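S.K.: need a 3D model of the following:
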Amino acid sequence: MKIGRETMQPIYDFVDKAQANEQPFFIWYGVFLPHAPHNAPDRLFNKYKDIAPDEPTARYWANVEWLDEGCGQIVDYLKQKNLYENTIFVFTCDNGWVQNPERMNSSIRSKREPVEAGIRTPIFITHEATIEAARDKETLASNIDIATTILQACDIDPPTEMTGLDLRDPKALQDRDRVFVDVYEHDSDLDRLEDLDDGLVARVVIDGWDKLIARPSGSELYDLKNDPDDRNDLSAKNPDKLQKLTRLITNWMSEGAAK
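M.R.: Presented below is the predicted three-dimensional model:
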């Protein structure tokens, strides 16, 4: 809670120690921002209070900028230490968030839900020495690609069990035609980890622009090209496509069990 909100000094100290020992370093900045409480200082809230649609959203936007500031401070510190150009940065998050306009510190139709606002999250990879700046809003990528990308960047071959791609390789990403997602309840029963259905909220496959949300209670089908916020369930109108995508999830689960 304190790192990012009150200080960045522990990260600076870690970098200094690694540099003094001439050691490479890995930093996992598991920042609590922009998580609630949305208590960014007024200097940030005041920037958004008159342009946001409501106060809870303005408070959330201020927290997002607070997060941005902390990330920027890490970048600035590494530049001061002449470490920036040789450092790979990865930025991602574990879920999406749509602020509840009527209630502070709460979300609607996003976090812990299989809808696009919950599972479509950013991934940034930067390495000034080797990666050219670009933005891609359509190619399918997944957080499972992060570990394999880092390994490849370090000239380490990922083990065959890892199915992620190298996010620096546009050709490999273009050849991918689908990604899978699973969503579980917030807390898991450690005694039932072998049961892949325990606490399951939904499994998802995105195949091109087609998306299937398979919940224990039933399945939903969406066309993300024309319905990017997955509001119009087409499952009743497209039973063949529903069955095809359901088979993809079944095969994915079978392949995982085989490994």
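S.K.: from here on, contacts and neighbour counts on C-alpha atoms
M.R.: Noted.
S.K.: I'd like the distance between the residue nearest in space to the middle of the chain and residue 155.
M.R.: Geometric centre of the chain, nearest residue: residue 93, 3.6 Å, by C-alpha atoms, centre = their mean. From residue 93 across to residue 155, the span is 25 Å (C-alpha to C-alpha, to the nearest Å).
S.K.: close enough to count as contact, residue 149 and residue 165?
M.R.: Yes: between residue 149 and residue 165 there is a contact under C-alpha atoms under 8 Å: 6.6 Å.
S.K.: returning to that earlier point: find the nearest non-adjacent residue to the residue nearest to the centre of the chain, please.
M.R.: Once flanking residues are discounted, residue 93 sits nearest to residue 121: 6.5 Å by C-alpha to C-alpha, 6 or more residues apart in numbering.
S.K.: please, which helix or strand holds the one you found?
M.R.: In this structure, residue 121 sits in neither a helix nor a strand according to DSSP states H and E.
S.K.: cool, the one 3 residues further on as well?
M.R.: Residue 124 is part of strand 123-126, with elements assigned from DSSP H and E.
S.K.: what packs against that strand?
M.R.: Helices and strands touching strand 123-126, as assessed by 3 or more C-alpha pairs under 8 Å, 6 or more residues apart in numbering; DSSP states H and E, comprise strand 89-92.
S.K.: distance from the chain centre to the strand it packs on, please.
M.R.: Relative to its parent chain, strand 89-92 has a centroid offset of 9 Å by C-alpha atoms, centre = their mean, to the nearest Å.
S.K.: next secondary structure after that strand?
M.R.: helix 116-119.
S.K.: return the distance of that following helix from the chain's centre.
M.R.: 9 Å.
S.K.: ok, and what's touching it?
M.R.: 95-98, 109-113, 228-230 (C-alpha atoms under 8 Å, 6 or more residues apart in numbering).
S.K.: Proceed likewise with the subsequent sequence, for comparison:
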Amino acid sequence: MTRACIVSLVAIVAWAGSAFARDHGPNVVLIIADDHAWTDYSFMGHPQVQTPRIDRLAAEGATFRGGYVPSSLCSPSLATILTGLYAHQHMLTSNDPPGTSGGHAETSSGRALRDGRRRMVGFLEAAPTLPRLLAVRGYASFQAGKWWGGNFRTGGFTEGMTHGDAARGGRHGDDGLEIGRRTMQPVLDFIDRSVEGGRPFFLWYAPMMPHQPHDPPERLLAKYRDRTPSQHVAKYWAMIDWFDETCGTLLDHLDAREITDDTLVVYLADNGWVQDPEAPRYAARSKQSPYDGGLRTPIIVRWPGKVRPRTIDRPVSSIDVAPTILAAVGMEPTSAMRGVDLLDSAAVTSRPAVFGEVFTHDAVDLERPASSLRFRWAVSGGWKLILPDPRNSPGLAAELYELAADPFETRDLARREPAKVDELRRLIEAWWDPKA
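M.R.: Coordinates of the predicted model:
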């Protein structure tokens, strides 16, 4: 082969590579923490918890410190991330179907529960999920970790770890829950296959971490045992440290495969967790609550050379994750998506509020999202209004907080600021009126 031919071949390969990038956009890695409070990162100012790898990710990307998830419970929250829809749109308001009554581990034993679970899986199967949308552009996709949608194929993933068979313990991840805690190999192998096959990929990395059981390695627990009098808090902090290590393993693999610059990484938590220092459980005003301890999470978007590293304090939402990913790969959001592209500063700053909804753990009626509603909420202009629903939260009044001055929501100002309550109530009703 002549030198001229070699040069021409190199040019063709380079053009093909750039055309491939134009046609398909970046690889996408979605990292989702599980039961992780917004305060519990060193980059967010925690004095004890060490998260060096997530800190580095935050420093390298656009970091939204005032991020929220609409629902403070994992199944509806994860479905929102995957679909770009609120729970009252995608219909997965709760973790479990009606009739569970705390016996969610036995959902395979009763026909009504089995049928309810199949119906819930069907909602996700019918939704325009990110893996299904990205498949149109040739993306391979992989599910690892928490997953409430039955088999991974239900969500449109081309590969995955979760079988979803209720008779074999399939409820919220089954075999997929080994990721992070026992192995990282399945996700690393998937990345390798995608790179070697020349195919763009979407990775759902949602390990059940720092989620209970809080059983960190002794080497990590030893770091925190003397930093708090509570063994329960020490275990939770060590779990965060362990999760951070797994994030490092994943990010290092992108570096090793030399695809970091070609990969969009999005980070957030599915919901918050405030550890009860006296018992192995979450405290009030965290998970399943309408307070920031259950709803707030930093959201990080990193794409070297494409996303300018910066810190943004304006409130955003996990409803924005799907539109942001689609925009990065050159696709439009679906008409039902109500979020914005986080990298569109004008869209982020012009939005009047971010909204959310909290439902019962077990659904009341799968076909009627409003039947399971407990709270609606909005954050706007530094204020937060919580509206309880009288059917599932009887006897509770609206609560109003000025978050800039009171970030942990200790002073309810609803009686003192009735005009602000009315203003935010109107925004919430315009966003979703469950009576309509």
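S.K.: now the TM-score, please.
M.R.: Remark: TM-score between the superposed chains equals 0.92 [TM-score structural alignment, normalised by the length of structure 1]; 254 aligned residues with a C-alpha RMSD of 1.8 Å.
S.K.: can you redo the contacts of helix 116-119 of structure 1 as CSV with neighbour count and distance to residue 22 of structure 1?
M.R.: Below are these laid out as CSV (neighbours: other C-alpha atoms under 10 Å; distance: C-alpha to C-alpha, whole Å):
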residue, neighbour count, distance to residue 22 of structure 1
95, 17, 36
96, 21, 38
97, 22, 40
98, 15, 43
109, 16, 47
110, 19, 43
111, 19, 41
112, 20, 41
113, 20, 44
228, 14, 48
229, 13, 48
230, 21, 50
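S.K.: which stretches in the stretch 51-200 of structure 1 count as helices?
M.R.: 55-80, 116-119, 144-153, 170-175 (DSSP state H, counting those that start in this stretch).
S.K.: residue 62 of structure 2: what's it in contact with?
M.R.: 300-302, 307-312.
S.K.: now it: how far from residue 223 of structure 2?
M.R.: With C-alpha to C-alpha as the criterion, residue 62 of structure 2 and residue 223 of structure 2 are 30 Å apart.
S.K.: and residue 88 of structure 2, by the same measure?
M.R.: 43 Å.
S.K.: more crowded one of the two?
M.R.: Comparing residue 88 of structure 2 with residue 223 by other C-alpha atoms under 10 Å, the one with more neighbours is residue 88, at 20 against 16.
S.K.: show me what contacts the more buried one?
M.R.: Counting by C-alpha under 8 Å, 6+ apart, the residues that residue 88 of structure 2 touches are 369-370.
S.K.: can you rerun that using 7 Å?
M.R.: residue 369 (C-alpha atoms under 7 Å, 6 or more residues apart in numbering).
S.K.: what range does the host helix or strand of it cover in structure 1?
M.R.: Take DSSP H and E as the rule and residue 88 of structure 2 turns out to sit in helix 87-90. Aligned by TM-score structural alignment, helix 87-90 of structure 2 corresponds to no residues of structure 1.
S.K.: for stretch 208-226 of structure 2, same thing?
M.R.: Going by TM-score structural alignment, stretch 208-226 of structure 2 sits over residues 32-50 in structure 1.
S.K.: what about the equivalent of residue 153 of structure 1 over in structure 2, how many neighbours?
M.R.: Matched to structure 2 by TM-score structural alignment, residue 153 of structure 1 sits across from residue 328. Per other C-alpha under 10 Å, the neighbour tally for residue 328 of structure 2 reads 20.
S.K.: roughly how far apart are residue 328 of structure 2 and residue 312 of structure 2?
M.R.: Counting by C-alpha to C-alpha, the gap from residue 328 of structure 2 to residue 312 of structure 2 is 19 Å.
S.K.: what about the strands in the stretch 301-436 of structure 2?
M.R.: 310-312, 316-317, 354-359, 373-380, 383-388, 399-402 (DSSP state E, counting those that start in this stretch).
S.K.: just send these back as a markdown table, with mean neighbour count and distance to residue 116 of structure 2 too.
M.R.: Output for the strands of the stretch 301-436 of structure 2, formatted as a markdown table (neighbours: other C-alpha atoms under 10 Å; distance: least, C-alpha to C-alpha, whole Å):
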| stretch | mean neighbour count | distance to residue 116 of structure 2 |
| --- | --- | --- |
| strand 310-312 | 15 | 41 |
| strand 316-317 | 28 | 29 |
| strand 354-359 | 26 | 17 |
| strand 373-380 | 23 | 18 |
| strand 383-388 | 23 | 26 |
| strand 399-402 | 22 | 34 |
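S.K.: nearest to residue 233 of structure 2, of those?
M.R.: strand 354-359 (25.9 Å; C-alpha to C-alpha).
S.K.: what span of structure 1 lines up against that closest one?
M.R.: Taking TM-score structural alignment, strand 354-359 of structure 2 hits residues 179-184 over in structure 1.
S.K.: what's the neighbour count on the alignment partner in structure 1 of residue 242 of structure 2?
M.R.: Using TM-score structural alignment, the partner of residue 242 of structure 2 in structure 1 is residue 66. Under the neighbour criterion other C-alpha under 10 Å, residue 66 of structure 1 is assigned a count of 22.
S.K.: check residue 170 of structure 1 too.
M.R.: 12.
S.K.: residue in structure 2 paired with it?
M.R.: Aligned partner of residue 170 of structure 1 by TM-score structural alignment: residue 345.
S.K.: to residue 31 of structure 2, which of the strands of the stretch 301-436 of structure 2 lies closest?
M.R.: Here strand 316-317 is closest among the strands of the stretch 301-436 of structure 2 (C-alpha to C-alpha), at 15.3 Å.
S.K.: where in structure 1 does the closest one fall?
M.R.: Going by TM-score structural alignment, strand 316-317 of structure 2 lines up with residues 141-142 of structure 1.
S.K.: now which residue in structure 1 aligns to residue 382 of structure 2?
M.R.: In structure 1, residue 382 of structure 2 lands on residue 209 (TM-score structural alignment).
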